[in-house]
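**Q** Let's see this in three dimensions:
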Amino acid sequence: MPILEREPPKGRRESYVLPKVPVPPLRQTLDKYLTCMKHLVEDEQYQNTKAIVKKFGESGGTGEFLQKKLLERSEKTYNWVYDYWLEDMYLNQRLALPVNSNPAMVFPKQNFTDRKDSLRFAAHLITGVLEYKERIDSRALPVDFARGQLAGTPLCMKQYYRLFNTYRQPGLKRDTLLIHQPGVVEQEHIIVACKNQFFVLDLVVKGKKLKEMDILTQLEKIVKMAENREERQPPFGLFTSDGRTEWAQARDVLIKESVNRESLAVIESCLCVVCLDEPSGMDCGDTSRALLMLHGGGHEKMGANRWYDKPMQFVVGEDGVCGTVCEHSPFEGIVLVACTEYLMKFMTGSPSKMGRATSVSELPTPRRLIWKTSTQIDSLLKACAQRLQSLVRNLDMDVHKFEAYGKEFIKKQKMSPDAYIQIALQLAFYRCNGRLVSTYESASIRRFHEGRVDNIRSATPEALAFVKAMTDIKASDSEKIKRLWDAINAQTNNTILAITGMGIDNHLLGLREISKELNMDMPEIFMDKTYVTSNQFILSTSQVPTTVEMFCCYGPVVPNGYGCCYNPQSEHLLFSVTSFHGSTETSSAVFIKALDEGLLEMRGLCSRTNKSQAAPSSTTGHSRPGVGGKPPIPPESRNVTLWRF
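**A** Here you go, the predicted model:
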């Protein structure tokens, strides 16, 4: 097993043992793949797929050869799937980052009395960010440990150390994740966006770190500078909202000028971006705040007051709309949750350190980033603005608080809240469409070295049997509750397989990618229509629970799909559902209505049957079935299902 070094500073060495991500048995993955897809495609198509899979997996065939090569790769690397996964999930993707990729965390609505009040909030937030980064740099963050079934197992911490030192640079065919190594590039500045202008806020002046009052002073200067129309620069932040290839092409034009290269380099090496937004003119309800976080309301509002390539981008609106927008490739949701919860607790629990005197006698004027434009660049910017506006108009979002009950009721049924909600999502989709589709629910594999996620395929045969029973007026309650337990158990078993490195998606991805590396003809299994269908996640879901008042949201991953992020609380369930107006197959409001109805029907079913029917013996006494008699892994644990990617 490899030793995972946590990049200790100045000779301080701390390490802990983490296993490598396993390579699942080939036959197990192929059998599971067929099981996952049989009920999601037509029978004729399935029979064709079954024959293709059989040929792929036969003794001495292509599958065995690729499996052997994958095992060899595993022996030579710390994590055989990491690079494949990162490129496939993010760096190779060409869609624009807003909505399509970048998730957002929406903070509670703030009640600012005036602009200076919002700047005080921003200064305090930046102070919290610097404190959290200091904890990261000094390796003072406590190591996360797995709970439940494999309690005590340390979890990989590397994602935390990429919160503030990474940048996603656009490429013509593939983006690059830049990682600034400590000691090589000193990150001593943040970028502040205000009125679509970008300013450098140096955090160290004359060898001294700025105090909170200093930061506030600099933010006030930035706001004043941004109001100067004579020095106003073009809204170059719009470029980062465009498709990745289009942005890469525009970047190639920009960097022909040295001043543009210098401005880009300063942004790429910053610690984070802080966006000081003007009032949006929209209502400040949950849905409107979520929209402003995801895409800024387009170029007519705050869409150009962003730099979407930077992983950590904090938004502080003068009207109290606040949150963070994240470029997702360096880290998963649990890291974002941990960071933002720390900041929210810092904001409410740590008094603002605004002294009368500043710590630095003379603060230099913050530097405005300068851009050299041209007719060609202006034309490219206008095209960017139009494409962003189309994306804004197309997004159909509904943030909904289901208040009839929360996870405590589900736990009383001795059911996993996560599995229960996943089944409810399947029921809602079936009610709307009369079928089930490939569904993505992320499962953390952080118990392994550099582990990211695999997929829990929630659209199981057992889930289909349940939703059919629930929509059959002839089905009895006893049959329905049995089908519900079958679906819960199947979902739980899939979860356990995924978090222990036995999921099918990463394995199939590895087999496909290693065939490319070997310059082989693409195996038929990966060109099969069923494989294409299996990776079109019309229902993209994730549980992102929080312990403080905030919520996460993101967009669909396919044009005719839904993005559904849910936050189970004790007495209510919060759902952020997105789809696209351009699809005739989807409607966020219709889906929410079906979800509401299904959750109420499931409660009624449980309430009617729990008096006369005990839970199945395999789950008696615990909310989730375990393996080998061990306690199950709680779905709300930080290392289970906390993000879609």
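**Q** use CA for all of it now, contacts and neighbours both
**A** Noted.
**Q** what residues are up against the residue lying closest to K133 once chain neighbours are set aside?
**A** Leaving aside its chain neighbours, K133 sits nearest to F164 (7.6 Å; criterion: Cα to Cα, 6 or more residues apart in numbering). Shown in contact with F164 (Cα atoms under 8 Å, 6 or more residues apart in numbering): K133, C270, L271, C272, P311, M312.
**Q** Specify which member of those is nearest to Q110.
**A** Distances from Q110 to the contacts of F164, taken as Cα to Cα, are shortest for M312 (20.1 Å).
**Q** Quick check: the closest one touching T166?
**A** No - counting by Cα atoms under 8 Å, M312 does not reach T166; the two are 9.1 Å apart.
**Q** what does stretch 564-572 rub up against?
**A** Applying Cα under 8 Å, 6+ apart, the external contacts of stretch 564-572 come out as 401-409, 417, 539-546, 551-554, 556, 573-578.
**Q** Separate out the buried members of these.
**A** Those of the contacts of stretch 564-572 that meet the buried threshold are 401-402, 405-407, 409, 417, 539-546, 551-554, 556, 573-578, by 16 or more other Cα atoms under 10 Å.
**Q** In strands, which of these fall?
**A** Among these, the residues falling in strands (DSSP state E) are 401-402, 539-543, 551-553, 573-578.
**Q** F551 contacts M105, doesn't it?
**A** Yes - assessed by Cα under 8 Å, F551 is found in contact with M105 at 5.6 Å.
**Q** wait, what's in contact with P22?
**A** Counting by Cα under 8 Å, 6+ apart, P22 touches S74, G501, M502.
**Q** Using the three-state scheme, assign it.
**A** Look at P22: counting by DSSP: H, G, I helix; E, B strand; the rest coil, its state is coil.
**Q** now the strands for the stretch 401-550 of the chain?
**A** With strands called from DSSP state E, counting those that start in this stretch, the stretch 401-550 of the chain shows them at 439-444, 453-456, 539-543.
**Q** Please generate a structure for the following sequence too, so the two can be compared:
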Amino acid sequence: MAEAHQAVGFQFTVRPDGVDLKLSQEVIKNIYLSGVTAWKKRAIRFKNGVLAGVYPASPSSWLIVVIVMMSSLYIHLDPSLGMIDTIKEILPHSGYLSVQTRAVLSAMLFATGLWLFFIYLLRYTLKALLSYHGWIFESHGKMSTSTKVWLSLVKMLSGRRPLLYSFQASLPRLPVPSVDETIQRYLQSVRPLLDGAQYKQMETLAYEFKESKAARLQRYLILKSWWATNYVSDWWEEYIYLRGRSPIMVNSNFYIMDLLYVTPTHRQAARAGNVVHAMLQYRRKLERGEHAPLRALGTVPMCSTQMERMFNTTRLPGVETDIVQHLMDRKHLIVYHKGRFFQLWLYTGGRHLLPSELETQFQRILNDTSEPQPGELKLAALTAGNRHVQTHSVPWARARMKYFSQGVNKMSLDAIESAAFFLALDDEPEGYDPAKAKSLDSYAKSLLHGRCYDRWFDKSFTLISYPNGKMGVNVEHSWADAPIAGHMWEYVLATDCFHLGYTEEGHCKGDVNRGLPFPARLQWQIQKECQEVIETSYLTAKQIADDVDFHGYLFTEFGKGQIKRCRTSPDAFIQLALQLAQFRDQGVFCLTYESSMTRMFRDGRTETVRSCTSEAVAFVRAMEDKSATNVQRLALFRKAAETHQNMYRMAMTGSGIDRHLFCLYIVSKYFGIDSPFLTKVLSEPWRLSTSQTPQQQLNLVDINKFPKYVGAGGGFGPVADDGYGVSYIIVGENLITFHISSKFSSSNTDSCRFGQHIQKAMTDIQALFKLENNKKEVEPAKHVQLENGKKHS
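**A** Below is the predicted model:
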């Protein structure tokens, strides 16, 4: 359609004496500007690629080394110890190369080699330093001398102003834990969940595996860790996500909410205009590698690989396995509104559309009253339905090959799958409203699954815009984890509110350009048979969506600040509260999944923290035991919190349990080796699945100055049919938002009830610290009274 639009500028008139060709000056100007922009973009990418490629050195350092070597020629010093002369002899003795020219070239070649040597030396030194993780196991606020020295060395070798991908070559590889350690930690993790006989059986299976099959599988895993950049990530993406044949809506995709209390404008088109423009700014910086890399302690770099596929990416369905298609620099966006698909070009004259121009385009789509074409309304339900053959169902992959492989259907589908991202302009308002009961619940369900046909669940993400000005994002999970999309969303919200802004009437700032071509409708010719397939997929998806029992809960009694004053980790505090809530809700303990990142390693993604430990169980039982004292409960809490923190740290540093066992299982399947132990481990249900949404760019918004500009985090669907999914975000000092999901079809679960248990568990644990603090305050007071009594006597 872009080509068709530009072709309007060329007018042909056929005359007897030939063809009269008239050129539109405006179109020629736009073509020229587009070409200039494209070459500028290539130049910037090349420059930033060079800067990242030679980091922590710089091109100017090469020039310095060359100058030093050249200077040595004139003062008759040879720092190369004869190597320059050797290079001079090797150079071809062509007639046009004088002795002096060969000497200069030899010095430059030696200087370049020396420079490259120092680059690799710095990189491998930095990689060795980054392989040290002792700092993460030290108590908060207590840093050893060795860690201080290590931190200083890392800072010194990290250079100045690193780009997004500057540290990639210096990140260490994820280590493969020993089988003995993994099995030992696994058995410790299941001990509180099994009775004596069950544990003995599992122990027997584990030791049989260790003695018979583990060594061979481990050897191949170690070989892979030497060869591949990460021994887990590619298999994790393929077997956990892309080979999954169940619907990805609810089961895989997750969502991220808008600001909790603030809506910058209530004009839908204006808010969408600013947000889309902010996303384009983010994408431009991402493509150029200009974002600052995320660093723990402000120093230890995190892997940025996942960010590469954020835009222009689609999960393409396959019969047995899907693939992730990532394209470069796509210039259009697909917009869905009331059953119609529109293609919107994001550039004009070699630049991004301005927010005011995007607002105009979105308003045109909102004003469009045309009807959906036959089958178009629920077309996106194909991405929400089954990906494998079931009774009376055709999977998305087969439908795609049969009905969308040629003609206008293929062209329109290609437009969707190659778009920068997908935008849904909804027609029903959503968002958190304290005056409305369950408004957060409805908002979350809208973001998670919508109407099952108004999100393109295969796109890397779908941006969702509501008529009241609220926004949100639905994210496909295979290409990246939640913190990656969260990083982009933090940038977008801050840019929208504090840099772009709105007029007093709520419109985007800037002049309105009425000369832009209207967004183009995508054309479809969907057969009756295909419409039946779409309807079947919709009914499958709707059944899943209707079964989601969701509850959003704002915990405002206290927050991170008060928890830290209790000298404990906020995450450990919440995880133990979840264990207490789970036991009160179900009466039993269960295998608990907490997601931890491994991005301190190259291509790292996640690891599992098994939060239901023996120490956590002992604490929960003490809380429910009326004969236990608060002193005993608090002591057990501290022990359980310390155990949890240690497990979290081990997971972050490559000593987790589950990814290692998962990879051993994959190797066993490749060799056709049957392992009852691995099969049992991989089939265990996670009835409580939890995840914390991190805040990564605290510098973007000063929450102390703007306390209302806080995000609500995001959530995901239930993992087990009879379990809970819990996501939480700790915002500022006094707010924790919980996103709780389960299934209505389970008679044992109730998301709202679980939220009430979380609230009580949080306050009950906090009460233990209040009693301890009161006791500390009373004891000095008694001491003062005794001292005063002695003085009076």
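**Q** Quick check: TM-score for this pair?
**A** Put the two chains on top of each other and the TM-score (TM-score structural alignment, normalised by the length of structure 1) is 0.87; 585 aligned residues with a Cα RMSD of 2.2 Å.
**Q** quick one, helices of the stretch 201-350 of structure 1?
**A** 212-226, 244-254, 258-268, 286-295, 333-349 (DSSP state H, counting those that start in this stretch).
**Q** Please produce CSV containing these, extended by mean neighbour count and distance to S515 of structure 1.
**A** Below are these laid out as CSV (neighbours: other Cα atoms under 10 Å; distance: least, Cα to Cα, whole Å):
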stretch, mean neighbour count, distance to S515 of structure 1
helix 212-226, 20, 53
helix 244-254, 20, 26
helix 258-268, 17, 34
helix 286-295, 25, 37
helix 333-349, 18, 31
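**Q** so which of those helices gets nearest Y78 of structure 1?
**A** helix 333-349 (21.1 Å).
**Q** average gap between the closest one and structure 2?
**A** Helix 333-349 of structure 1: mean distance to aligned residues in structure 2 after superposition is 1.2 Å, counting by mean Cα distance after the TM-score superposition for structure 1.
**Q** matching residues in structure 2 for that helix?
**A** Structural correspondence for helix 333-349 of structure 1: residues 482-498 of structure 2, per TM-score structural alignment.
**Q** I'd like the distance from that stretch to the chain centre, please.
**A** 12 Å (Cα atoms, centre = their mean, to the nearest Å).
**Q** Please go through structure 2 and pick out the longest helix.
**A** In structure 2, taking DSSP state H as the definition, the longest helix is helix 751-792.
**Q** Kindly present the strands of the stretch 401-550 of structure 1 as JSON lines, with separate columns for distance to E58 of structure 1.
**A** Formatted as JSON lines, these follow (distance: least, Cα to Cα, whole Å):
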{"stretch": "strand 439-444", "distance to E58 of structure 1": "28"}
{"stretch": "strand 453-456", "distance to E58 of structure 1": "26"}
{"stretch": "strand 539-543", "distance to E58 of structure 1": "33"}
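**Q** And A151 of structure 1, how close does it get to N48 of structure 1?
**A** 43 Å (Cα to Cα, to the nearest Å).
**Q** Repeat that for A357 of structure 1.
**A** From A357 of structure 1 across to N48 of structure 1, the span is 76 Å (Cα to Cα).
**Q** which one of those two has more residues nearby?
**A** N48 (13 against 10; other Cα atoms under 10 Å).
**Q** which residue in structure 2 lines up with that one?
**A** Applying TM-score structural alignment, one finds that N48 of structure 1 aligns to Q201 in structure 2.
**Q** helices and strands around whichever helix or strand that match is part of, which ones?
**A** Secondary structure assignment for Q201 of structure 2, by DSSP states H and E: helix 196-212. For helix 196-212 of structure 2, the packing partners by 3 or more Cα pairs under 8 Å, 6 or more residues apart in numbering; DSSP states H and E come out as helix 179-190, helix 676-682.
**Q** what range in structure 1 does the longest one sit on?
**A** With TM-score structural alignment applied, helix 179-190 of structure 2 matches the range 26-37 in structure 1.
**Q** distance between that stretch and the chain's centre?
**A** With Cα atoms, centre = their mean as the basis, stretch 26-37 of structure 1 stands 27 Å off its chain's centre.
**Q** Mean distance between that stretch and structure 2 after superposition?
**A** Stretch 26-37 of structure 1, aligned to structure 2 and superposed, deviates on average by 0.6 Å (mean Cα distance after the TM-score superposition for structure 1).
**Q** Show me the contact partners of that stretch.
**A** 46, 50, 53, 57, 63-64, 67, 457, 459-461, 503-504, 507-508, 530, 534.
**Q** Quickly note the distance from the aligned residue in structure 1 for A651 of structure 2 to L484 of structure 1.
**A** Under the alignment (TM-score structural alignment), A651 of structure 2 pairs with A498 of structure 1. Using Cα to Cα, A498 of structure 1 is found at 21 Å from L484 of structure 1.
**Q** Quick one: the helices in the stretch 501-650 of structure 2, in order.
**A** Under DSSP H, counting those that start in this stretch, the stretch 501-650 of structure 2 gives helices at 528-546, 560-565, 570-586, 614-624, 630-652.
**Q** In JSON lines: those, plus distance to G755 of structure 2.
**A** Output for those, formatted as JSON lines (distance: least, Cα to Cα, whole Å):
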{"stretch": "helix 528-546", "distance to G755 of structure 2": "20"}
{"stretch": "helix 560-565", "distance to G755 of structure 2": "19"}
{"stretch": "helix 570-586", "distance to G755 of structure 2": "8"}
{"stretch": "helix 614-624", "distance to G755 of structure 2": "17"}
{"stretch": "helix 630-652", "distance to G755 of structure 2": "21"}
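**Q** out of the ones you listed, nearest to S596 of structure 2?
**A** S596 of structure 2 lies closest to helix 630-652 among those, at 6.3 Å (Cα to Cα).
**Q** which helices and strands does that closest one pack with?
**A** With contacts defined as 3+ Cα pairs under 8 Å, 6+ apart, helix 630-652 of structure 2 has these neighbours: helix 570-586, strand 592-597, strand 606-610, helix 614-624, helix 751-792.
**Q** Could you give the separation of that helix from the chain centroid?
**A** In terms of Cα atoms, centre = their mean, the centre of helix 630-652 of structure 2 is found 27 Å from the chain centre.
**Q** Give me the mean deviation of it from structure 1.
**A** Compared with structure 1 after fitting, helix 630-652 of structure 2 deviates on average by 0.8 Å (mean Cα distance after the TM-score superposition for structure 1).
**Q** so that helix versus helix 751-792, what angle?
**A** Calculated by axes from the mean of the first three to the mean of the last three Cα atoms, to 10 degrees, helix 630-652 of structure 2 forms an angle of 120 degrees with helix 751-792.
**Q** Structure 2: which residue goes with V129 of structure 1?
**A** Alignment note: V129 of structure 1 maps to M279 in structure 2; criterion TM-score structural alignment.
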